[in-house]
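Colleague: prediction below, plus the sequence it came from.
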Amino acid sequence: MANYFTQFSTTLQVNKEERAMLEQALGFDWDDDDGEQLPTLLQTLFLDRSAAVGAIFPDPECLSFELDYVSLEDDGISLGGADSPNLEAIANLIQLICQETLSSGALGFEWATTCDKLRPDAFSGGWCVVSLQEIRWETTSERLAAAMAEADFQLLLRDQC
């Protein structure tokens, strides 16, 4: 049996208010639905916990970011996870909270997909770009397939000449 892992680490350059909101959201126990109030800073974005959960988490059965560390920096916040962090929820949270930063440019991060066994399909990764309008994803597997298709097309054109 092989164990697969998704790992990521990034520092997001955000303003102090966004950094504080990210810290509160990442430290909040989203799984505890016993009526716990949203942290004060998050109440400005969401009417209630249910609205926040729906906006952030793609899977209502997995209400965790699965991060191993969150570190406040002078000019932002560092995040990292070594055992399958919830990348989609992290991207959603960035888009919801970091509106001011995103108004002057996108934020992004990369991840690696690894395995404890040498398997041909087990090593990959990708990137995510978060903007005000969209969240874009691409894996290294997709990029490789596109590059190979382009190379095959170039060979086909060369052979037709």
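Modeller: That came in fine, so what should we check first?
Colleague: for the rest of this, base every contact and every neighbour count on C-alpha atoms.
Modeller: Noted.
Colleague: does Phe5 touch Ala82 like I think?
Modeller: Yes - Phe5 sits in contact with Ala82 when judged by CA atoms under 8 Å, with a separation of 7.2 Å.
Colleague: list the buried residues for the longest helix that the chain contains?
Modeller: In the chain, with assignment by DSSP state H, the single longest helix is helix 140-160. For helix 140-160, burial by neighbour count (16 or more other CA atoms under 10 Å) applies to Thr140.
Colleague: touching it from outside, list them.
Modeller: Helix 140-160 is contacted by residues 124-126 when judged by CA atoms under 8 Å, 6 or more residues apart in numbering.
Colleague: repeat that for stretch 87-98.
Modeller: Contacts of stretch 87-98 (CA under 8 Å, 6+ apart): 14, 18, 21-22, 45, 55-58, 65, 102, 128, 130-132, 135.
Colleague: and for stretch 122-129?
Modeller: So stretch 122-129 is contacted by 4, 91, 106-115, 135-141 (CA under 8 Å, 6+ apart).
Colleague: structure B:
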Amino acid sequence: MADHYVQGSVAFTCTAQEAALIEEAWQHAADLDNELAPGDPSAEFLTAFPPVELGNPFNGLLDIFDDPRFPRFCAEIQITRADPCRVSISGDSDFQPDAIAALIQRCCRQTLGEAPIGFTWSYGSSRPRPEDTGGGWCAIFADRIEFGETAEGLSKALQPAADPWSDHLVHAASDWKTEVANDETRLGYLDWIAARQSSVGAAP
């Protein structure tokens, strides 16, 4: 048997209002996870995490977790008291990238409107094997969240580079070269293909 870990961290600056909203959501999640009665939600919280069912003002927050029964970020949070604030979130055993990314996106609309926020995480094991290591990345935008695995990037990097001079199925590079030699075109190969397709209405 082996113990498996997900370790990650993210640090960013945001407005004091956004930091306060993150802190409120974090505390509500902790209270719910510990089966304690959460404090009254603020209007800003209800706007960021609109309830999905009547009668429970916190189910909009619970909805960002993979399992709403366990609203855990599995990380520690630190917030500086300034404006802008610096928020640091890190975990070394079961870091939850999805929930943390959703928390940041819901709470930091103004900041994300100016620039995206990104972070990475890694997989580990008490008995390392190649299949137990790796990691991933997350890019948070105001309108979307993108995830990727480091293994995917490595696989792509190891693939042979595509030959930019490989022939089009219909418009051969040799035909283009002939037209260039005869001064019949001054277009590059790809632009020449596009022009020929346009002139005959051909499909790419």
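Modeller: Sure thing, it's come through. Remember, predicted model here, so these are calculated numbers, not experimental data.
Colleague: ok so, going back, and the contacts of stretch 87-98 of the first structure, which is closest to Ser71 of the first structure?
Modeller: Leu22 (10.7 Å; CA to CA).
Colleague: that closest one falls within a helix, correct?
Modeller: Yes - counting by DSSP: H, G, I helix; E, B strand; the rest coil, Leu22 of the first structure is found in a helix.
Colleague: for it, which non-adjacent residue is spatially closest?
Modeller: Of all residues not flanking Leu22 of the first structure in the chain, Ile97 sits nearest, at 7.0 Å (CA to CA, 6 or more residues apart in numbering).
Colleague: in stretch 4-14 of the second structure, what counts as buried?
Modeller: For stretch 4-14 of the second structure, by 16+ other CA under 10 Å, it's 4-10, 12-14.
Colleague: counterpart of Leu93 of the first structure over in the second structure?
Modeller: Residue correspondence to the second structure (TM-score structural alignment): Leu93 of the first structure is matched to Leu103.
Colleague: tell me how many other residues surround its match.
Modeller: Leu103 of the second structure: 21 surrounding residues under other CA atoms under 10 Å.
Colleague: please report the distance of it from Leu32 of the second structure.
Modeller: Leu103 of the second structure sits 16 Å away from Leu32 of the second structure, taking CA to CA, to the nearest Å as the criterion.
Colleague: counterpart of Glu142 of the first structure over in the second structure?
Modeller: So, by TM-score structural alignment, Glu142 of the first structure is matched to Glu152.
Colleague: now do the SS call for Phe147 of the second structure.
Modeller: Note that with three-state DSSP, the state of Phe147 of the second structure is strand.
Colleague: that one: neighbour count?
Modeller: Counted with other CA under 10 Å, residues neighbouring Phe147 of the second structure total 15.
Colleague: and it, how far is that from Thr111 of the second structure?
Modeller: 20 Å.
Colleague: what of Ala75 of the second structure?
Modeller: 22 Å.
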